[in-house]
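S.K.: Task: produce atomic coordinates for the following.
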Amino acid sequence: MDLRDSLDLLMFAMLCVVLLTGFPVAFTLAGIALIFGLIGMAFGVFDFGFMAALPQRIYGNMTNDVLIAVPLFVFMGTMLERSRVAEELLENMGRLFGRLRGGLGISVSVVGALLAASTGIVGATVVTMGLLALPTMLRRGYDPALASGSIAAAGTLGQIIPPSIVLVLLGDQLANSYQRAQLDQGIFAPDTLSVGDLFAGALIPGLMLVVFYILYQIVRAALDPKSSPAMPADDTLTTAELYRRTLRALIPPVALIVAVMGSILGGIATPTEAAALGAIGSILLAGDRLQGMKFPARLAALSLIALLILTWAMDLRTARSEISDADRAGIWLAYALCAGVAYGLLACLIRLLGGKVLSDVVQSTARITSMVFVILIGAALFSLVFRGLGGDDTVREFLTAVPGGPMGAVIIVMAIMFLLGFFLDFIEIIFVVVPIVAPILLMMGVDPVWLGIMMAINLQTSFLTPPFGFALFYLRGVAPDTVTTMQIYRGAVPFVLIQIFALAVIAMFPALATWLPKLLFSGM
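M.R.: Just a heads-up that it's a prediction; the model follows:
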């Protein structure tokens, strides 16, 4: 093969090599793109006119309503991390399930699912549970590998259980790919794919994964009782008191989950609007834990819930020529409820700002969001140059030549993404790999929602696969010295196999991912 015909492949290979050196991702993407763009111009195989599309792409990304959900969900997760929701959940769930063999492992999986649906930030979840649950599990005689693997795997549930930042970013990339695939097929009135479709599609697979984790804990406890012994009952608490404390710890995060996901799945709000709702809810939850803030926080929370119900039940639009008396009364009630939300929110913000909680959360949100968007700009440049060097044609020829048709192509793509997950971050894979392969797979007739869920679960494994799984690094940073790195790696392997099994189940039964979105958004 002539060198000039293989520049696209060399470009991708060089990207992987440089990323492994630890050089910043955004600069690597942009730098490799510029270098190979210049090399392509020197060989006469790249038209620098492709670069003219870069400013428009950057502007489009910065003004994309869907991507506004990213900083809002990050803010929500970071604020909830500081409000000690995880601590209360772990403590009470541990007491509730701990009397059973494998009970502490089950409680970690349940709490991981709840935190995933309320925070969605893997690092915060793994670190929090590593600090709180891991010492308890080790003290109760749990196998260090099992305890480590349980915590790391439960922490990664935030990647698949909505609302998830992975699904927001993946949904945006797949929506663009789906539209492009249809236009290339001559369909000039293309169907659309929304982040809400992926949220609905991920709900059943995400819960299925939690069930698989719990089943593994139960089976492991039955086959090897010494690895996960039961915890002695706490005689200082009556059963009624235990249930009361557990409910008190459960109700706030569950209420927030229902408000955010219910508003999306019920068609009341878009994912971006629901993210704003979640950010407000997290502020109120944090405020509720401050002395003297319970009344303003709870008034605002109840007003917010009433406002959601009112929005669902009535037409509150004011820009109408005719408004009935009932709707007019509903509009004025909505104004009063908004005032209640504003009062409670302002009171909580002032107290959180005084305690420096708000400034820390805002700075953390700004850092994470900036990282995502800078990588997005670098990936846009990389994608343009890769396409200009004929990379799309190379990938299309390869995937269409794979035996087995569309399913064979999907299996190859899943295998490549799985292997890349050993070395690359999920953001890099979403922004670099997905725009290259997704349009081709979608042109082959693959369902976009099913493909998105398959990719999301595959990307979730990248947090658990040694040697560079981020969840493993987070846990290593907070684990006691008695837990070795090899024990953490060994504990993660069964959960990686569980995720691969979940991928196989969804591949065999696509309706697990496609049934709920069709039911909710297509009326089928």
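S.K.: hey, let's count contacts and neighbours off CA atoms from now on
M.R.: OK.
S.K.: how far away is the residue of the chain positioned farthest from its centre from residue 316?
M.R.: Farthest-out residue of the chain from its mean C-alpha position, per C-alpha atoms, centre = their mean: residue 325, at 43.2 Å. As judged by C-alpha to C-alpha, to the nearest Å, residue 325 and residue 316 stand 12 Å apart.
S.K.: In the chain, which helix is the longest?
M.R.: Selection of the longest helix in the chain by residue count, based on DSSP state H, yields helix 357-388.
S.K.: Which neighbouring elements make contact with that helix?
M.R.: If contacts are counted by 3 or more C-alpha pairs under 8 Å, 6 or more residues apart in numbering; DSSP states H and E, helix 357-388 sits against helix 25-43, helix 54-62, helix 69-82, helix 325-354, helix 426-428.
S.K.: next up, for comparison:
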Amino acid sequence: MELLFLGILVLLMITALISGFPVAFSLPGSSIITIGLAALAGWIFADNPDAYFHEGGPVQWLSAGVTNFRSLYWNVERDTLIAIPLFIFMGIMLQRSKVAEDLLVTMAQLFGPVPGGLGISVVIVGALLAATTGIVGATVIAMGMISLPAMLRNKYSHSLATGTICASGTLGQIIPPSIVLIILADQLSNAADQASAMRKAAYREITGEFSMPSVLDITSASAGDMFMGAFIPGLLLVALYILYILFTAIIRPKMAPPIGYSGAYDRQFLVKVLMALLPPLTLIFVVLGSILMGVATVNQAGAVGAVGAMLMAGYRLHDRDEKRYWPAFIAISAVICLGFIVANFNLNIKSINTDEDRLGVTLGLIASAALLMAIAWSGWRVFKTGTTLHEVMGETAKTTSMVFIILIGAAMLTSAFRAFGGEELVKHMLTSLPGGFWVQFFVVMVVIFVLGFFLDFIEIAVVVVPIVAPILLADPSANVTAVWLGVMIGLNIQTSFLTPPFGFALFYLRGVADQVVKTLSIYKGVVPFIGLQILALIITGFFPSLVNYLPNRTYLTSESAPPPMNPRIQPCLEEQVLTLYANQKISLVAAIDSMAAADTSYVSSAAAQMLDDSLTKARQTFVKVESIYQAKAELTDFEQNYEPLHQQVREIQLNVRRNKRLVEDAKLQLRRLDDIELNADRRSNLAIRIDELGLLNQRLEASIPAVWATQRPIFEKLNKAEKQSRNQYRRNADEAYEGITEMRLWISQAPELAELEPGVAELAANIDQLDAKDAMSAIKLQERNLGEFAGVSSIKSKLSKARRALKGSKYNPEKAKGYHSEAMALLTAEITWRKRALTDMVPALVSYDLAIKDSIGLRLQERMSDDVATTVSACMASHKDISLQF
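M.R.: Presented below is the predicted three-dimensional model:
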């Protein structure tokens, strides 16, 4: 019965959408009606409103929908959605202020003489507008009204002209900042959490271990990561468009003839180009650059973009006097001043202590006031120019409301879909497909592509993604990142604007195109660009580093980058280090030998022993590395024959677990059917189903090859040996480098340690002149002071014995002075050798540290160098099969 109501849910939704009923009401309406029908049918026919739900009941699933609704607004972790109205405002403001028009006209004049130059200029402007507006409708309409007449006048093919405009207008869906990327990031964040729970449960069920190593966990996605991940694929798509137009213009010149520019390419034209290009390019750099460099969050960057668009509109719409650029000039000056003030003054109001701090805060307030004045001035200009501000605010409110209402409706629909077992059904269908992850992924991509013929990108993102993304992300055989999956879905969804019959970009252009342009020409024109989008999708799929590299690089080189000790980066970090050992073994051994040859005759026995242990472990590093190579080779050799067996058995076990869940579901339904007379047939069918599944599981378990019982333990043993070899290497390398860092710390503390010597020396007089309690307090104080230094435990021990010799009935000042004398002798000797080491040994230690810090000592550095981070980023950008760990 659950499948019946699942079909009713889908049928209601499709019928509502096809009939033109608003999406915002179609999604939740279908959900509420279907849940109500299921509850009513259960109450009438089974005397239980919960009877026809996969699990739970109508109240629980309606509550789940409400919870999802509340989480859109009250869940702090999903505050990225706040950026949506900010970017929408930025895009509409730039479009209404005619910045896009200036850009199009100027680019057409610049590239016109090149074969296909007008089309290329449309693509470039489309990319620039995508990075500033991200609004498909506004971009297509603006370019259709400005560029299409010019292209038609200059004998451009109707199909090529319209296809170029439509395709360029859709770039805003993949080039950040993009609303669809923000929505996908929000949906994938939840999907990654679900996938992580699924993977951990599978790991626990298969291995019996309750804690899964973090290196096997899912890599989630934030909006900032999505922006960075989509950046290179977006540029790839732009390059494909330009190459296609250029190739077409060269092969068939009549389709895209070059256009001469009647004016002169002089200084005045250069100024015109710069004035058209620099403001939007600056805005792109500020908005995207602040995100990519980790300076601002997506929300903060959205606010900056909205303010920047307001400033640009302020001078573009106001051209009546010489003060046209004053607000923008004041704002730029204020921002520069604020940057200088932040870099040179302490602006933390809670810690103002000096006149300099007060000056910095005062200057900051003045600069902030100037910036606010410039923004208010620009806002007033926009407000007074016709109804521009009113229209922009109204469009922003309507578009934002539409997005959020659809998100709420999709949350209700997803809840209802899960209520009738839809998620389990989809999971079963996908996981039962032969071919593993890539077949599942291909099917999902095809479904999304087909849905794009009929549904809007938001509907696909919020309805399909929450259902299929957890299943795809949880699969360890591909181990894809959420960012990569999101960008792939984003590229696929982009085609929904071009695919007939409901391609919105086609409708937008049809609405502004001249009647001489036939609708069929528009449809024909977008076909090659749909093919280019699919080609970009294929390229991105085969080369995941195009997506994953930039987010990894930005993260690993940022101020908040994890230390090299971080477990998640160890596999790639060790890949880099092991290569370095192979290339630099001779120089590393020479550095160790050079350090070992240093004169240590004057240092303390503890320091000498520590240095000797450190160098011994440094030499053992190469033995540990060989152990890793050997263990890895043995494991790799075994995996070649073991992997097919593993996949076969895990597939059988997956089916067994799935059948067991079906048995549990059937038993649950059986317990719900209390009335034997009314439900006798239903109970009989369920009992038969349970017996059939039990027999099927017996046959499945019997089909597991007998060799599995011997091969799996061998794999586990080899896998454990490989992990142990790596852990032994890590522990050995850390201890080798810790000795050097500790030695340098001991020596560096020589001057401060020497300052304690007079105070410790006075303790002898204190023992003679003070009573026992005061003398013990004085000794205790010196013990505390020594506690701040490394390598002085023996001195502290002597002082502690001296203090105890003055305690209570054990009071013995002579014995205390004896211990104090020993402490003084140790302290003097310690200070002496450390001071000598400052000049005699530190240069050798520094040279040795420089030689090994990027290899033996890499894990204990505070952060990776940019070169190492770049290499590790490239390594982490590729997907690695980890299915054998499950």
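S.K.: for whatever residue of structure 1 lines up with residue 473 of structure 2, what are its contacts?
M.R.: Using TM-score structural alignment, the partner of residue 473 of structure 2 in structure 1 is residue 442. For residue 442 of structure 1, the contact set (C-alpha atoms under 8 Å, 6 or more residues apart in numbering) comprises 177-178, 181, 448.
S.K.: Now do the SS call for residue 442 of structure 1.
M.R.: What DSSP: H, G, I helix; E, B strand; the rest coil gives for residue 442 of structure 1 is helix.
S.K.: Then residue 292 of structure 1?
M.R.: coil.
S.K.: aligned partner of residue 69 of structure 2 in structure 1?
M.R.: Per TM-score structural alignment, residue 69 of structure 2 is aligned with residue 58.
S.K.: Quick one: neighbours of the closest residue to its match other than its chain neighbours, just the number.
M.R.: Leaving out its chain neighbours, the residue that sits closest to residue 58 of structure 1 by C-alpha to C-alpha, 6 or more residues apart in numbering is residue 377, at 6.2 Å. When neighbours are defined as other C-alpha atoms under 10 Å, residue 377 of structure 1 has 23 of them.
S.K.: quick one: contacts for the equivalent of residue 377 of structure 1 over in structure 2?
M.R.: Per TM-score structural alignment, the equivalent position to residue 377 of structure 1 in structure 2 is residue 408. Residues near residue 408 of structure 2 by C-alpha under 8 Å, 6+ apart: 28, 68-69, 72.
S.K.: How much space separates residue 408 of structure 2 from residue 68 of structure 2?
M.R.: 7 Å.
S.K.: How about residue 422 of structure 2?
M.R.: 18 Å.
S.K.: how about a markdown table for the helices and strands packed on helix 357-388 of structure 1, with distance to residue 524 of structure 1 added?
M.R.: Listed next are those as a markdown table, based on distance: least, C-alpha to C-alpha, whole Å:
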| stretch | distance to residue 524 of structure 1 |
| --- | --- |
| helix 25-43 | 42 |
| helix 54-62 | 33 |
| helix 69-82 | 28 |
| helix 325-354 | 31 |
| helix 426-428 | 33 |
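S.K.: Tell me which of those sits most buried.
M.R.: Of these, the one with the most neighbours on average (mean count of other C-alpha atoms under 10 Å) is helix 69-82, at a mean of 24.
S.K.: Does that helix pack against any helices or strands, and if so which?
M.R.: helix 103-118, helix 122-139, helix 165-184, helix 271-288, helix 357-388.
S.K.: same thing but 6 Å
M.R.: For helix 69-82 of structure 1, the packing partners by 3 or more C-alpha pairs under 6 Å, 6 or more residues apart in numbering; DSSP states H and E come out as helix 271-288, helix 357-388.
S.K.: host element of the equivalent of residue 212 of structure 1 over in structure 2?
M.R.: Aligning on TM-score structural alignment places residue 212 of structure 1 opposite residue 240 in structure 2. In this structure, residue 240 of structure 2 is located in helix 223-251 according to DSSP states H and E.
S.K.: What is that helix packed up against?
M.R.: helix 545-556.
S.K.: Average offset of the helix it packs on relative to structure 1?
M.R.: On superposition with structure 1, the mean distance recorded for helix 545-556 of structure 2 (mean C-alpha distance after the TM-score superposition for structure 1) is 0.7 Å.
S.K.: one step back: adding distance to residue 750 of structure 2, write the contacts of residue 408 of structure 2 out as JSON lines.
M.R.: Formatted as JSON lines, the contacts of residue 408 of structure 2 follow (distance: C-alpha to C-alpha, whole Å):
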{"residue": "28", "distance to residue 750 of structure 2": "73"}
{"residue": "68", "distance to residue 750 of structure 2": "61"}
{"residue": "69", "distance to residue 750 of structure 2": "63"}
{"residue": "72", "distance to residue 750 of structure 2": "58"}
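S.K.: Out of these, which is nearest to residue 468 of structure 2?
M.R.: Ranked by distance to residue 468 of structure 2 (C-alpha to C-alpha), the contacts of residue 408 of structure 2 are led by residue 68 at 17.8 Å.
S.K.: What count of nearby residues applies to the residue lying closest to the closest one once chain neighbours are set aside?
M.R.: Excluding its sequence neighbours, the residue lying closest to residue 68 of structure 2 (C-alpha to C-alpha, 6+ apart) is residue 411, at 5.8 Å. For residue 411 of structure 2, the count of nearby residues is 26 (other C-alpha under 10 Å).
S.K.: just the one 10 residues further on next, same as before
M.R.: The criterion is other C-alpha under 10 Å. On that basis, residue 421 of structure 2 has 18 neighbouring residues.
S.K.: how close does the aligned partner of it in structure 1 get to residue 329 of structure 1?
M.R.: Per TM-score structural alignment, the equivalent position to residue 421 of structure 2 in structure 1 is residue 390. Distance, residue 390 of structure 1 to residue 329 of structure 1, using C-alpha to C-alpha: 61 Å.
S.K.: cool, residue 400 of structure 1 as well?
M.R.: Taken as C-alpha to C-alpha, the span from residue 400 of structure 1 to residue 329 of structure 1 is 60 Å.
S.K.: In structure 1, what range does the helix ranked longest in structure 2 match?
M.R.: Among the elements of structure 2 assigned as helix by DSSP H, the one spanning the most residues is helix 605-672. Per TM-score structural alignment, helix 605-672 of structure 2 has no counterpart in structure 1.
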